[in-house]
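**Student:** Sequence unavailable; structure follows:
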């Protein structure tokens, strides 16, 4: 595993390739940048270090996605309780990412990736009545926050929940951008309060913005060329493979 003591060419190449690929996934599907980045980087460094590097490219790409439509403030009014609880849960969960052994947190990350991929592949899209949102949103927010803080991945159970709210396509993309932006800011706050942010990680995080944005641009082009369903299945199978690699890695 990289110790991050030196900014070497190998590490820069890993970062560029990782965030280029993660940006392409996000450009095609509107999500997946933190999931892919945490999965790939988690195989070469501790999940804590990977989460710190993820902060700035995740924030930039998600704010871009969140503001790319006219529904931002209406969605914020509807989902504010979930967003607040994501922040609370993430601040609590970030303590786990700092104190837990990197191998164990890597296994937790692997299980989170597998759980998300299997859920997305095999469970039908649910539909949640609006009357249930007042108590479900805070609950989903807390659980998502705890998992975000502990693993650096923002997807479960927020993504399936938001997908079940019956939003229009553009609203859904914006709602996911809103959720991911709040999760990113909360994760940054959690890592900062735990003293887990270092200057070299901040520079790497800034460096990762460039390939992430190139990837998003390429992903938007790819989206016009291939079936979204085919891409989605390939992406989810890739997450399963990544998750298995992280989960089954021997202790060392």
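**Tutor:** Received it, and whenever you're ready, just let me know what you need. Remember, it's a predicted structure, so these values are computed and weren't measured experimentally.

**Student:** okay, CA-based contacts and neighbour counts for the rest of this
**Tutor:** OK.

**Student:** I'd like to know which elements the host helix or strand of residue 143 is packed against.
**Tutor:** For residue 143, the host element (DSSP states H and E) is helix 133-151. Judged by 3 or more Cα pairs under 8 Å, 6 or more residues apart in numbering; DSSP states H and E, helix 133-151 is in contact with helix 72-99, helix 102-122, helix 158-163, helix 169-193.

**Student:** 10 Å instead, please
**Tutor:** Packing partners of helix 133-151 (3 or more Cα pairs under 10 Å, 6 or more residues apart in numbering; DSSP states H and E): helix 33-41, helix 47-66, helix 72-99, helix 102-122, helix 158-163, helix 169-193.

**Student:** Quick check: buried residues in that helix?
**Tutor:** Neighbour counts using 16 or more other Cα atoms under 10 Å place 133, 137-151 of helix 133-151 among the buried residues.

**Student:** Equivalent analysis for stretch 65-73, please.
**Tutor:** Quick answer for stretch 65-73 (16+ other Cα under 10 Å): 65-66, 72.

**Student:** Closest to residue 12 out of those residues?
**Tutor:** residue 65 (25.7 Å; Cα to Cα).

**Student:** Now the residue nearest the centre of the chain: closest residue in space that isn't a chain neighbour?
**Tutor:** Most central in the chain under Cα atoms, centre = their mean is residue 34, positioned 3.2 Å from the mean C-alpha point. Leaving aside its sequence neighbours, residue 34 sits nearest to residue 153 (Cα to Cα, 6 or more residues apart in numbering; 6.1 Å).

**Student:** The one you found contacts residue 32, doesn't it?
**Tutor:** Yes. Using Cα atoms under 10 Å, residue 153 is in contact with residue 32, at 9.3 Å.

**Student:** overlap in contacts of these two?
**Tutor:** residue 38 (Cα atoms under 10 Å, 6 or more residues apart in numbering).

**Student:** Put this next to the first one:
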């Protein structure tokens, strides 16, 4: 009999892969958010980290902007790596309830920023120092929750990256962040042979979802899909944070 958890992992990663294929981001955000319903965020991230790294590496090299991205975003990426390393023990030691509250809150913040199209602007002369600070904050948050979209994605939008360049920049940034997280998960014992089978299922389903998402990208209204996705993230975030708060209050 197939383990129900493996079925749930397959569903979560197929959906997350679809979102990433359609939008260029969202695989760890969606998958960790969904899997955290049934397991601690640290274990969820350990299952999805390898698919996340591989899909991000693939996205990194799809486009001609790699050199310019590295030149502009190195402070953001360095700060993120430092922040993850400084908070390396958070996923393995934090309470599941508090981890879910943090994860749910971040999902809601990220989705609301997108729904209300909150726009920021960073002048070119301030990019490096602002990018470093944003990266450090992103790294500290990512180490505790596995989510790397806040405040990094609003920052990349704020410096004026265009559509295709932004998609490739997301791949470059998430590659650095997820590889750093993978090292920390390995050193903390969360990434081990016990996650090999769930990780293999996750990888296969993530690629299936990505290919479907890429095919659907040109056939669906992008704005409609974006809004449905963001509303779903709000609901998921509220569920994760709300259920954890209720359990803590008992």
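**Tutor:** In hand now; what should we look at? In this text the structure is predicted, and so the values were computed from the model without any measurement.

**Student:** that older thread, chain center to the helix holding residue 143 of structure 1, what's the gap?
**Tutor:** 14 Å (Cα atoms, centre = their mean, to the nearest Å).

**Student:** go on, stretch 73-88 of structure 2?
**Tutor:** The answer for stretch 73-88 of structure 2 is 15 Å, by Cα atoms, centre = their mean.

**Student:** again, but for stretch 55-65 of structure 2
**Tutor:** Mean-position distance between stretch 55-65 of structure 2 and its chain equals 16 Å (Cα atoms, centre = their mean).

**Student:** ok, now stretch 44-54 of structure 1?
**Tutor:** For stretch 44-54 of structure 1 - counting by Cα atoms, centre = their mean - the centre lies 12 Å from the chain centre.

**Student:** okay, and that stretch goes to which residues in structure 2?
**Tutor:** Counting by TM-score structural alignment, stretch 44-54 of structure 1 falls onto residues 38-48 of structure 2.

**Student:** Could you do stretch 201-218 of structure 1 as well?
**Tutor:** Mapping stretch 201-218 of structure 1 onto structure 2 (TM-score structural alignment) gives residues 195-212.

**Student:** residues of the matching stretch that come out buried?
**Tutor:** 198-203, 205-212.

**Student:** Distance-wise, check the equivalent of residue 227 of structure 1 over in structure 2 relative to residue 58 of structure 2.
**Tutor:** Using TM-score structural alignment, the equivalent of residue 227 of structure 1 in structure 2 is residue 221. Separation of residue 221 of structure 2 from residue 58 of structure 2 (Cα to Cα, to the nearest Å) stands at 25 Å.

**Student:** Looking only at neighbour counts, state which of these two leads.
**Tutor:** For residue 221 of structure 2 versus residue 58, neighbours defined as other Cα atoms under 10 Å are more numerous around residue 58 (14 against 10).

**Student:** Aligned to the more buried one, what sits in structure 1?
**Tutor:** Alignment note: residue 58 of structure 2 maps to residue 64 in structure 1; criterion TM-score structural alignment.

**Student:** One more: residue 125 of structure 2?
**Tutor:** Counting by TM-score structural alignment, the partner of residue 125 of structure 2 is residue 131.

**Student:** what about the longest helix in structure 2?
**Tutor:** Assignment by DSSP state H gives helix 222-249 as the longest helix of structure 2.

**Student:** how far off helix 27-35 does that helix point, in degrees?
**Tutor:** Relative orientation of helix 222-249 of structure 2 versus helix 27-35 (axes from the mean of the first three to the mean of the last three Cα atoms, to 10 degrees): 40 degrees.

**Student:** Packing partners of helix 222-249 of structure 2?
**Tutor:** Using 3+ Cα pairs under 10 Å, 6+ apart: helix 222-249 of structure 2 touches helix 4-23, helix 27-35, helix 96-115.

**Student:** Near residue 21 of structure 2, how many other residues are there?
**Tutor:** Residue 21 of structure 2, neighbours per other Cα under 10 Å, totals 26.

**Student:** What of residue 77 of structure 1?
**Tutor:** 9.

**Student:** contacting residues for the aligned partner of it in structure 2?
**Tutor:** Under the alignment by TM-score structural alignment, residue 77 of structure 1 pairs with residue 71 in structure 2. Counting by Cα under 10 Å, 6+ apart, residue 71 of structure 2 makes contact with residue 128.

**Student:** State the distance from residue 71 of structure 2 to residue 116 of structure 2.
**Tutor:** Taken as Cα to Cα, the span from residue 71 of structure 2 to residue 116 of structure 2 is 30 Å.

**Student:** One more: residue 17 of structure 2?
**Tutor:** From residue 17 of structure 2 to residue 116 of structure 2 the distance is 25 Å (Cα to Cα).

**Student:** More neighbours: those two, which one.
**Tutor:** residue 17 (35 against 9).

**Student:** ok, the more buried one touching residue 54?
**Tutor:** No. The criterion here is Cα under 10 Å, and residue 17 of structure 2 misses it with residue 54 at 11.9 Å.

**Student:** Common neighbours of the two, please.
**Tutor:** Contacts common to residue 17 of structure 2 and residue 54, judged by Cα under 10 Å, 6+ apart, are 203, 207.

**Student:** residues near residue 188 of structure 2, how many?
**Tutor:** Neighbour number of residue 188 of structure 2 under other Cα under 10 Å is 16.

**Student:** Now do the contacts for it.
**Tutor:** Residue 188 of structure 2 touches 88-93, 182, counting by Cα under 10 Å, 6+ apart.

**Student:** Mind putting those residues into CSV with neighbour count?
**Tutor:** Formatted as CSV, the contacts of residue 188 of structure 2 follow (neighbours: other Cα atoms under 10 Å):
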residue, neighbour count
88, 23
89, 16
90, 19
91, 25
92, 19
93, 12
182, 20
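
**Student:** Farthest-apart pair in the residues you listed, please.
**Tutor:** 93 and 182 (16.3 Å).

**Student:** how close does residue 228 of structure 2 sit to residue 220 of structure 2?
**Tutor:** Distance from residue 228 of structure 2 to residue 220 of structure 2, by Cα to Cα: 12 Å.

**Student:** my bad, residue 232 of structure 2
**Tutor:** 17 Å.

**Student:** All set now, cheers.
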